[in-house]
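1. predicted model, plus sequence, below.
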Amino acid sequence: MFHLFKTTLLVIALCLVLVSPSLGSEPVNLNTATVEQLQSVKGIGQKTAEKIVAYRTSHGTFSSVDQLCNIKGIGKASLAKMGDQLCVQ
């Protein structure tokens, strides 16, 4: 009986680990995100996040995620990796 309970707990824990990264992983809005929020995107570190906010401040809101390619250090390959984690609204 204990073995079944232990196995059930293990299966539940494994399911939570596999599913939890996708739960609540809303895309980060380029037009409202802070430097800290931008850093939650895989592939965006502090310096890149700061560049994104600076670009937004001097050029206005983003009309598409593709505009990130206008920022030095962000190319099409980088954008392809992180684009699905970002949005504009």
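-> Yep, that arrived.

2. contacts and neighbour counts: CA atoms only from here.
-> Will do.

3. now do the contacts for L68.
-> 52, 74-75, 79 (CA atoms under 8 Å, 6 or more residues apart in numbering).

4. L38 versus the closest residue to G73 other than its chain neighbours, what's the distance?
-> Sequence neighbours aside, T48 is the residue nearest to G73 in space, at 7.6 Å (criterion: CA to CA, 6 or more residues apart in numbering). T48 sits 9 Å away from L38, going by CA to CA, to the nearest Å.

5. look at these two and report which has more neighbours.
-> L38 (24 against 18; other CA atoms under 10 Å).

6. hang on, the more buried one packs against V28?
-> Yes - between L38 and V28 there is a contact under CA atoms under 8 Å: 6.8 Å.

7. the structure to be compared is supplied as follows:
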Amino acid sequence: QSINPGETRPVKIDLNSATLDELMALPKIGQVTAQRIIDYRVKHGGFKTVDELINVKGIGEKTIERLKNEVSIEHGN
């Protein structure tokens, strides 16, 4: 089995622009939690830090630690 060069390094998912499907691809994030992340993002104008996920219902410290290597925060606009 060969791995495509583009698959060797996964790209981090930006919490401030990720779609529902992208969020659901994260470990331990289902559809309900993914929608809560989007709802929080819309209500609060985006995430400033990954640790802010603690304010999303259903996400605890262990999940945040697991996600830190999977997500990023882009500060656009």
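-> Cool, got the structure. No experiment lies behind these values; they were computed from the predicted model shown.

8. just the TM-score for the two chains, thanks.
-> Once the chains are laid over each other, their TM-score by TM-score structural alignment, normalised by the length of the second structure reads 0.84; 74 aligned residues with a CA RMSD of 2.0 Å.

9. ok, back up a step: can you tell me what the residue nearest to G73 of the first structure aligns to in the second structure?
-> Mapped onto the second structure by TM-score structural alignment, T48 of the first structure lines up with T33.

10. where's its match, which helix or strand?
-> For T33 of the second structure, the host element (DSSP states H and E) is helix 31-44.

11. if you count neighbours, what's buried in that helix?
-> Neighbour-count burial for helix 31-44 of the second structure, counted by 16 or more other CA atoms under 10 Å, picks out 33-38, 40-41.

12. how big's the offset between it and the first structure?
-> Compared with the first structure after the fit, helix 31-44 of the second structure shows a mean deviation of 0.4 Å (mean CA distance after the TM-score superposition for the first structure).

13. next helix or strand past that helix?
-> For helix 31-44 of the second structure, the following helix or strand on the C-terminal side (DSSP H and E) is helix 61-67.

14. that following helix corresponds to what range in the first structure?
-> The aligned range for helix 61-67 of the second structure is 76-82, by TM-score structural alignment.

15. what's next to that stretch, contact-wise?
-> By CA under 8 Å, 6+ apart, stretch 76-82 of the first structure touches 41-43, 66, 68-69.

16. for I13 of the second structure, what are its contacts?
-> Contacts of I13 of the second structure (CA under 8 Å, 6+ apart): 22-23, 70-72.

17. and what of G43 of the first structure?
-> Counted by CA under 8 Å, 6+ apart, G43 of the first structure has contacts 78, 81-82.

18. ok, and these in the second structure?
-> Contacts conserved in the second structure for these, counting by both residues aligned by TM-score structural alignment, their matches' CA atoms under 8 Å: S78.
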